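Novice: could you look at this predicted model? Sequence included:
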Amino acid sequence: MSKQFTPAEVASHKDAENGMYIIIDDGVFDVAGFIDEHPGGAKILKRVVGKDASKQFWKYHNEGVLKKYAAKLKVGTVKESAKL
């Protein structure tokens, strides 16, 4: 079973030392090791670190992108009780 996070826990991971977490749908992803590789630039990812980036992600990406990187970047899920 993967680790579960609350949105507040995700928000506390905002730097490379502690991990740079974002939420996409119900998944929590650490983009610290990917930030410099991101084709759109690091600045875009830094704006959403610690937040739910689902809306921004799906605006520019398709499901194939998530499948490609999920195994490498996913660190857990958002706790059911934390979802609206």
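Specialist: Cool, the structure landed.

Novice: from here on, contacts and neighbour counts on C-alpha atoms
Specialist: Fine.

Novice: tell me which element the residue nearest to A70 when sequence neighbours are not counted is part of?
Specialist: With sequence-adjacent residues excluded and distances taken as Cα to Cα, 6 or more residues apart in numbering, A70 is closest to F29, at 7.6 Å. Secondary structure from DSSP states H and E places F29 in strand 27-30.

Novice: alright, now check it against this:
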Amino acid sequence: MSETFTVKDVAEHNTVDNGLYIIIDSNVYSMASFVDDHPGGSKILKRVGGKDATQQFWKYHNESVLKKYSDKLKVGTLKEEAKL
């Protein structure tokens, strides 16, 4: 069962030691186990750790990449937060 995260929850996972979570299209992925295998290098994943990486992801990837890794890396979804 996947969890629901707030933006603040994701922001707390901004290093490999903390899980290195990223957001792509309101889904939360843990990149800690993938960071060393990322074809583009670990530096970019570490830079977007704890943040919404949707724009950067879609700039360099297509939907087949997300489908390929989603089951392995997705840990939950982003909780809708009230806007003031």
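Specialist: Arrived safely. Only a predicted model underlies this, so the values are computations on that prediction, with no experimental measurement involved.

Novice: sorry, back to before: show me what the strand holding F29 of structure 1 is packed against.
Specialist: strand 19-24, helix 63-73, strand 74-78 (3 or more Cα pairs under 8 Å, 6 or more residues apart in numbering; DSSP states H and E).

Novice: out of those, the one nearest I35 of structure 1 is which?
Specialist: Taking Cα to Cα, strand 19-24 is the member of those nearest to I35 of structure 1, at 8.9 Å.

Novice: show me the contacts for the residue nearest to the spatial centre of structure 2.
Specialist: Nearest residue to the geometric centre of structure 2 (Cα atoms, centre = their mean): I22, 2.1 Å. I22 of structure 2 is in contact with 10, 28-31, 48-53, counting by Cα atoms under 8 Å, 6 or more residues apart in numbering.

Novice: thanks a lot, catch you later.
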